[in-house]
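Trainee: below is the sequence, then the predicted model.
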Amino acid sequence: MRTRKPVGLIAATSLGLLAACGSDGSDSGSGSGSEVQLTVSSFLTEDHPASRGFEAWMEEVTERTDGAVTFETFYNGSLCGAADSIACAEDRTADIVMSVPAYNPEMTLANIGSVAFQTSDLQANQDALNKLYQDNEDYRAEYENRGLTMLYTFNNSMPVLASVEPVSSLDQIAGMSLRASGSMSTGIAALGANPVAIDPAEIYESLERGVVDGATFPLESVVDYRLTEVAPHVYDLGEYMGSYAMNAYTMNLDAFESLSEDQQAVVREVSEEIAGSYVEEFLVPTMEENCSALAETGTTVERLGPDEVGQAWAERAGDAQRAAWEESAAELTDAPAMFDAYLSNIEEASTGEAPTTAEICAGV
């Protein structure tokens, strides 16, 4: 497994949960500790890049603990649904869950990653958030106070619009009813669209029956849910919106603390490595596969303009979303300072190379 320079997830937290690893990245000598099987729940498919990344995570953890830590995994929401994931980790229905802060608006600080229009550099964005979790005590406490610890946060691909009918410009989105959640809802509302909250499992039927005109999703979800069968016109919104929805693998704190210190160190070590390579190793290759799959059915991912409309949209909606998040977080932390630290982390981690979804698909 190739790894990028890590962002430093392994650092001491207020509960002393994170163990520092050797600077050479060698095995922690972590065979010590009793055997344990952890239950993992995801509402995603097994082929989703997030699932592929976590399969690699589980394999590495098992190997580096000499087989002492193993996993039983449930996909497709068979154990916990999307909106229930955090609660499932809290009550330990599952030891580890794939969670989405946007589906849990009470996770106010975690939803800083749901503020869109900040960057199109997906790896820099998730590196910035993982570092923010390391550095900001209030952010960590939001998880710890619920008996949770975040393993790592990671990006979806940038959003696309899957539409039943062709769309020729951003202006044409005004008046459309579109499935959206989280910051995507306020984002498309700023274009005059009508956002509709629909559970992911019900979107296909909603499009087929004309309940909505289209759905906004990352590309991998459009393919996973086979949405182009009923909404065959796909457009790149991420060129202007950038990263808009972060996910996190989240672990029950008691389950984490039940591991030996060596096993805990391995969990943090592997989390850092997967987070640091996720976009290159898992997300972009899956996007390329999805682009190819769509192309085989005659579907391409198209740009939407004009640029002046998109740029004005990004500035207007980005400022509004930041202001709304800061207002919601004002009683929990120094919200402006936290957001400034987040933007500083993005700038520090950015490589300047951030192809759009349309560009990635065009290169396949």
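Mentor: Arrived safely, thanks for sending. Numbering: from 1, shown residues only.
Trainee: C-alpha from now on. contacts and neighbour counts both.
Mentor: Noted.
Trainee: assign residue 346 to helix, strand or coil.
Mentor: With DSSP: H, G, I helix; E, B strand; the rest coil as the basis, residue 346 sits in helix.
Trainee: same for the helix ranked longest in the chain, what does it pack against?
Mentor: If you go by DSSP state H, the chain has its longest helix at helix 307-329. Applying 3 or more Cα pairs under 8 Å, 6 or more residues apart in numbering; DSSP states H and E, one finds that helix 307-329 contacts helix 183-189, helix 238-241, helix 335-349.
Trainee: putting a second one here so we can go through both:
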Amino acid sequence: MKSLIIAAVATLCIAVAPAVAADTVDGPEVNWKLSLWGKPRAFTAGIDKFSELVSERTGGRFKIEVVYGGQLASPRENLDGLQIGAFESAVLAAAFHPGKMPLSLGLDLPFLPVPDLETRQKVVEAYFAHPAMKEELKNLGVRHLYTVLAPQFEFMGGGEPPETLDDWNGKRVRALAGIGEAMAILGAVPISISPTEVYTGLERGTVDAASFPFSYAHGAYGLHEISNWYTSNLNPGVTHAQLLVSLGAYGALPEQYRKVLEEVKAEAYAFNIQAMADADAKWIPLFKEAGLKDVTYTDEERQQWIDSAAKPVWTNWLKEGADAGKPSQELLDLILTTAKQ
């Protein structure tokens, strides 16, 4: 009996072995560096998972090393670093390069009707699959790999809380792209600084408030330590961050590794979404415990703002795109129809 069991187990191992081997993609040794600012946090969870999955699927032969703290380049220099070949991949926001990535900013328009992160995943993947988006990135010498899925941004700051939307008049706010334009309509003064500069700005009083999602920034950057209020239902929009790769590095990959980059995205996105939910569950109660005032607005106030901000900001972006011969209306329609579906 014992010999029969051993034989059966051996047979099973032989039968299973080819399937296991098929899961590991063979290929040459490839080592990429990925430039990213700050420290590991919910924002970076999907990026770290992406890197981990690529290594697992290739048996460690294709490695993407995530280099934190802006050691390779600052957030605003990541595009330059990709273009000169200083590193192979990087996370960056189009809002840092508005003149170079105007179509990418379509995703950052305020008040886009994207209700949750699962929908956002479908929207960004459809958006970057559009030929015009591929062309914009190709002209910059880069390619889209993955988008960090972020919840709606909210503000946190010091000084007098903005109890009404009129109270934003004159406040200096860290707000980029479409969110900044929407806040300007309220009379706020948008300031474009990188995430790692915000704490110092709030501490010194050069910035009154900053827009980030709770789940990966306000708490992770310690802004609650020097703030006394936050908004919880402003929901002005999102400033997206993309994981991009230089065309040179991507072109040098064997075809099987390129397939791996596509195959791991779904699992990385799922990990990203869960990390954001876990971070919200952690940080929001801590903000309340710290005594920060939760500022909310009525539906009527928000709708008035949406009516006054969304249309002119969207119209301006559409006009700039049309004047440049770009299919901006087609891209906005793509966002709206994908989100609705």
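Mentor: Cool, got the structure. None of these values were measured; they are calculated from a predicted model.
Trainee: and the TM-score between them?
Mentor: The TM-score (TM-score structural alignment, normalised by the length of structure 2) is 0.86; 317 aligned residues with a Cα RMSD of 2.1 Å.
Trainee: so which bits of stretch 70-85 of structure 1 are buried?
Mentor: 70-71, 73-75, 77, 79-85 (16 or more other Cα atoms under 10 Å).
Trainee: quick one: the strands in structure 2?
Mentor: 30-35, 62-67, 89-92, 142-148, 154-157, 172-174, 189-191, 209-212, 229-231, 241-246, 293-295 (DSSP state E).
Trainee: the longest one aligns to what range in structure 1?
Mentor: Okay, so that is strand 142-148 of structure 2. Strand 142-148 of structure 2 corresponds to residues 148-154 in structure 1, going by TM-score structural alignment.
Trainee: and for the second one?
Mentor: Residues 69-74 of structure 1 are where strand 62-67 of structure 2 aligns, taking TM-score structural alignment as the criterion.
Trainee: superposed on structure 2, what's the mean shift for the matching stretch?
Mentor: Compared with structure 2 after the fit, stretch 69-74 of structure 1 shows a mean deviation of 1.6 Å (mean Cα distance after the TM-score superposition for structure 1).
Trainee: what lies in contact with that stretch?
Mentor: Here stretch 69-74 of structure 1 makes contact (Cα atoms under 8 Å, 6 or more residues apart in numbering) with 35-42, 58, 61-62, 263.
Trainee: so among these, which ones count as buried?
Mentor: Buried, going by 16+ other Cα under 10 Å: 38-42, 58, 61-62, 263, out of the contacts of stretch 69-74 of structure 1.
Trainee: which of the helices and strands packed on helix 307-329 of structure 1 is buried the deepest?
Mentor: Most buried of these, by mean neighbour count (mean count of other Cα atoms under 10 Å): helix 238-241, with a mean of 26.
Trainee: just checking, what packs against it?
Mentor: strand 159-163, helix 307-329.
Trainee: distance from the chain centre to the shortest one, please.
Mentor: Between the centre of strand 159-163 of structure 1 and the centre of its host chain there is 17 Å, according to Cα atoms, centre = their mean, to the nearest Å.
Trainee: and stretch 28-45 of structure 1, by the same measure?
Mentor: With Cα atoms, centre = their mean, you get 21 Å for stretch 28-45 of structure 1.
Trainee: stretch 79-94 of structure 2 too?
Mentor: 15 Å.
Trainee: which residue in structure 2 lines up with residue 316 of structure 1?
Mentor: That one, residue 316 of structure 1, aligns with residue 308 by TM-score structural alignment.
Trainee: how near is its match to residue 108 of structure 2?
Mentor: 17 Å (Cα to Cα, to the nearest Å).
Trainee: more neighbours: these two, which one.
Mentor: residue 108 (22 against 14; other Cα atoms under 10 Å).
Trainee: which residue in structure 1 lines up with the more buried one?
Mentor: In structure 1, residue 108 of structure 2 lines up with residue 114, judged by TM-score structural alignment.
Trainee: how about the helices of structure 1, start to end?
Mentor: Using DSSP H, helices in structure 1 cover 49-64, 85-90, 122-135, 137-144, 183-189, 203-208, 219-224, 238-241, 253-257, 261-278, 284-296, 307-329, 335-349, 357-362.
Trainee: list the buried residues in the match of strand 142-148 of structure 2.
Mentor: For stretch 148-154 of structure 1, the neighbour count (16+ other Cα under 10 Å) marks 148-154 as buried.
Trainee: and stretch 313-324 of structure 1, by the same measure?
Mentor: Buried residues in stretch 313-324 of structure 1, counted by 16+ other Cα under 10 Å: 313-314, 317-318, 320-322.
Trainee: contact partners for the aligned residue in structure 1 for residue 329 of structure 2?
Mentor: Under the alignment (TM-score structural alignment), residue 329 of structure 2 pairs with residue 336 in structure 1. Neighbour list for residue 336 of structure 1: residue 326 [criterion: Cα under 8 Å, 6+ apart].
Trainee: right, I'll call it a day here.
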